[in-house]
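Colleague: quick one, what's the 3D model for this:
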Amino acid sequence: MSLAETPAPTAEPAVLRYAAFTHDPAGGNPAGVVLDAAGLDDATMLAVAARLGYSETAFLTPPPTGAQEGGDGVRAYRARYFSPQAEVPFCGHATVATAVALGERHGTGDYLFHTQAGPVPVTVDERDGALRATLTSVAPHTEEYPDADLTEALAALGWERADLDPALAPRVAYAGARHLVLAAATRDRLARLDYDFTRLRDLMRHTGLTTLQLVWRDPADPLVFHVRDPFPVGGVVEDPATGAAALAFGAYAREAGLVPDAAELTLHQGEDMGRPGLLTVTLVPGDPRVRVAGTGVPLPEPAA
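Modeller: Okay, the predicted model is just below:
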């Protein structure tokens, strides 16, 4: 190949950094955001995500030809999400971060993200001087997890069956990505997370899981949960605030009859990591979809 035929290198995209589900840059879950990813190939997007090292980075391009625009005044995009090691079909916290970034530039209102999991409507509004994004899931569902795989998951976590809350049965929940919901019987069990990274990663790959949604239900308030999310398939030990898993958990809680048909759940995540975040999950009667809302804040640029 002659020099004239050598492909030009892909230009480095402009990358924004936000923390989702928090007002404080020291809290919540950091995400990368690329608002104009036109012309970037998969390898470049993966390389950007790997360089950032966040659990996910979102990449926006114009919506696919013929895709629904979402109605008058709705801004539509195609959204793709990459962890440091692989593309994932959907990511909640990176969607919140991206929606807040768009809201800062284009104003509040309705957006539509075309994801690999399906179309995800997002509304950005302002509350108490902060932008807040509310996203609506694709149609969710739950399913059984094979007992042999559950035994392996517990072994990888270093948990015993006696560590599980018998009132919250283990199940896989989906609202754009698959998460195994495991409920700890005590707050102390949830706090002591120290697992076999490779063993759990291999099991999750084998059974098609994105994260484990480890939960503890607050006995003082049945609508309040503390959660943690191991994410070894993405090359991340733990995710600080996981919107996709929160959506899936909302579907789980409703199908299990743990909460009313109309409910607002509060999920605390990241406290045990020193990055506290707050996720609000809303269930609406007559609508099988689940909503999760949170704020977002820009992160300071790293030192050169």
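Colleague: hey, let's count contacts and neighbours off CA atoms from now on
Modeller: Will do.
Colleague: now the helices for the stretch 201-304 of the chain?
Modeller: Counting by DSSP state H, counting those that start in this stretch, one finds helices in the stretch 201-304 of the chain at the ranges 243-255.
Colleague: quick one: the strands in it?
Modeller: 211-217, 224-231, 236-239, 263-269, 277-283, 290-298 (DSSP state E, counting those that start in this stretch).
Colleague: what angle do the last one and helix 243-255 make?
Modeller: By that I understand strand 290-298. With axes from the mean of the first three to the mean of the last three Cα atoms, to 10 degrees applied, the angle from strand 290-298 to helix 243-255 works out at 150 degrees.
Colleague: I'd like the structure of this one too, to check against the first:
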Amino acid sequence: MSPDPEILRLAAFTDVPGGGNPAGVVLDAGALDDAAMQAIAADVGYSETAFLTGGADREYDVRYFSPVAEVPFCGHATIATAVALAQRDGLGDVLLRTAAGPVAVRTAADGDGDDDGARAITATLTSVDPEVSEIGDADVDAALAALRWTRDDLDPALPPRVAYAGARHLVLAAASRERLADLDYDFDELKSYMSDRDLTTVDLVWREAATTFHARNPFPVGGVVEDPATGAAAAAFGAYLRALGAVTPPVRVTVHQGDDMGRPSRLLIDLEPGRAAVQVTGGAVRIPHA
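Modeller: Below is the predicted model:
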């Protein structure tokens, strides 16, 4: 293998390069050690870059690195990786062996195609078994202080919880769209808070309608102020909604994220009766790179 592997760049949870969440993807990372992967992720500069090894029978080992550290699972980079594999190898099912556990992903062609006849590709990941746990008042207050929020800013119908579906996220529901739009947090304080509690992002959400939400995800532990689309948080949020009885499966939930950053994204969450795992669907497109 070349010492300089091909680095693909895709925007996930969007159908245009200027939307969604950019991810780096290295489809052949077998010759890279940890330091090389971390250096590539830092150079790419996106919130995560995925690195694949193996490949027998459409099964791969995958690792995810932010610009500053490895993370156990990343949803948007998983979607980007699956689309890149489909573009190279064809549509179908793949199994990604992540640090959080095996994640099955299915790719499909979507829509009627563009002017050149090319059809967009979407990917659907199936999460590891999720967990949702309560969080103490003192921990909630510390998070609110770092965010510069108060208890009055929260929606009492959607109480704070820690949700996991491959990575841990603190879910906080805003009482208004205006509160969600005004994000001005203490980066260092929130980073310290999250590091102490092994949180990947804080999933800030606002409920527009019964199955429609808006979200923002501060990600200071990854060296990023905010993620424009967070698939891992979407999976965890689906588990959160089900645990609270806020939705009734079978149901599809739509999450709009990235609008306040100028990178609009759409994440689709599917919950099925009698099935713990959460499915998250989105598209991905190549980002032009010189």
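Colleague: before we move on, the earlier item: save the strands of the stretch 201-304 of the first structure as TSV, and put in distance to residue 48 of the first structure and mean neighbour count too.
Modeller: Below are the strands of the stretch 201-304 of the first structure laid out as TSV (distance: least, Cα to Cα, whole Å; neighbours: other Cα atoms under 10 Å):
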stretch	distance to residue 48 of the first structure	mean neighbour count
strand 211-217	22	24
strand 224-231	19	24
strand 236-239	15	20
strand 263-269	26	21
strand 277-283	25	23
strand 290-298	18	25
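Colleague: of all the ones you listed, which one is nearest residue 254 of the first structure?
Modeller: Closest approach to residue 254 of the first structure among the strands of the stretch 201-304 of the first structure is made by strand 277-283 (7.9 Å; Cα to Cα).
Colleague: rewinding a little: in a markdown table: the strands of the stretch 201-304 of the first structure, plus distance to residue 97 of the first structure.
Modeller: Listed next are these as a markdown table, based on distance: least, Cα to Cα, whole Å:
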| stretch | distance to residue 97 of the first structure |
| --- | --- |
| strand 211-217 | 19 |
| strand 224-231 | 18 |
| strand 236-239 | 15 |
| strand 263-269 | 16 |
| strand 277-283 | 13 |
| strand 290-298 | 6 |
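Colleague: quick one, which of those strands gets closest to residue 18 of the first structure.
Modeller: Between residue 18 of the first structure and the strands of the stretch 201-304 of the first structure, the tightest spacing by Cα to Cα is seen for strand 290-298, at 4.3 Å.
Colleague: which part of the second structure lines up with the closest one?
Modeller: Counting by TM-score structural alignment, strand 290-298 of the first structure lines up with residues 278-286 of the second structure.
Colleague: any idea how far that stretch is from the middle of the chain?
Modeller: Remark: stretch 278-286 of the second structure is offset 10 Å from the chain centroid, using Cα atoms, centre = their mean, to the nearest Å.
Colleague: okay, how far is it across stretch 271-285 of the first structure, tip to tip?
Modeller: Its start and end residues considered, stretch 271-285 of the first structure measures 31 Å (Cα to Cα, to the nearest Å).
Colleague: which residues sit against it?
Modeller: Residues from elsewhere that reach stretch 271-285 of the first structure (Cα atoms under 8 Å, 6 or more residues apart in numbering): 20-22, 26-29, 191, 240-241, 243, 246-247, 250, 254, 261-270, 289-294.
Colleague: if we go to 6 Å?
Modeller: Identification of contacts with stretch 271-285 of the first structure by Cα atoms under 6 Å, 6 or more residues apart in numbering yields 21-22, 27-28, 261-270, 290-294.
Colleague: can you check stretch 155-173 of the first structure too?
Modeller: With Cα under 6 Å, 6+ apart, stretch 155-173 of the first structure has contacts from 142-145, 179-185, 195-196, 199-200, 248, 252.
Colleague: among these, name the ones in strands.
Modeller: 142, 143, 179, 180, 181, 182, 183 (DSSP state E).
Colleague: so what does the first one match up with in the second structure?
Modeller: When the two structures are superposed using TM-score structural alignment, residue 142 of the first structure falls opposite residue 132 in the second structure.
Colleague: contacts only, for that match.
Modeller: Counting by Cα under 6 Å, 6+ apart, residue 132 of the second structure touches 162, 163.
Colleague: now it: how far from residue 237 of the second structure?
Modeller: Residue 132 of the second structure is 9 Å from residue 237 of the second structure, where distance means Cα to Cα.
Colleague: for residue 151 of the second structure, same thing?
Modeller: Taking Cα to Cα, one finds residue 151 of the second structure at 20 Å from residue 237 of the second structure.
Colleague: higher neighbour count, these two?
Modeller: Each of residue 151 of the second structure and residue 237 has its neighbours counted (other Cα atoms under 10 Å); residue 237 has more, 28 against 13.
Colleague: about what we covered before: would you list the buried entries among the contacts of stretch 155-173 of the first structure?
Modeller: 142, 179, 180, 181, 182, 183, 184, 185, 195, 200, 248, 252 (16 or more other Cα atoms under 10 Å).
Colleague: pick the one among those closest to residue 77 of the first structure.
Modeller: Nearest to residue 77 of the first structure among those, with distances taken as Cα to Cα, is residue 248, at 22.9 Å.
Colleague: alignment lookup: that closest one to the second structure.
Modeller: Structural alignment (TM-score structural alignment) places residue 248 of the first structure against residue 236 in the second structure.
Colleague: which bit of the first structure covers stretch 70-87 of the second structure?
Modeller: Here stretch 70-87 of the second structure aligns to the first structure at residues 87-104, judged by TM-score structural alignment.
Colleague: contacts made by that stretch with the rest, please.
Modeller: 18, 20, 31, 33, 58, 81-82, 116-117, 133, 176, 242-244, 296.
Colleague: before we move on, the earlier item: check contacts around the match of residue 248 of the first structure.
Modeller: 163, 164, 165.
Colleague: so what corresponds to the first one in the first structure?
Modeller: Residue 163 of the second structure maps onto residue 173 of the first structure when the alignment is built from TM-score structural alignment.
Colleague: just residue 253 of the second structure next, same as before
Modeller: For residue 253 of the second structure, the aligned position in the first structure is residue 265, judged by TM-score structural alignment.
Colleague: wait, its match sits on residue 223?
Modeller: Yes. Using Cα atoms under 6 Å, residue 265 of the first structure is in contact with residue 223, at 4.9 Å.
Colleague: residue range for stretch 219-226 of the second structure in the first structure?
Modeller: Using TM-score structural alignment, stretch 219-226 of the second structure pairs with 231-238 in the first structure.
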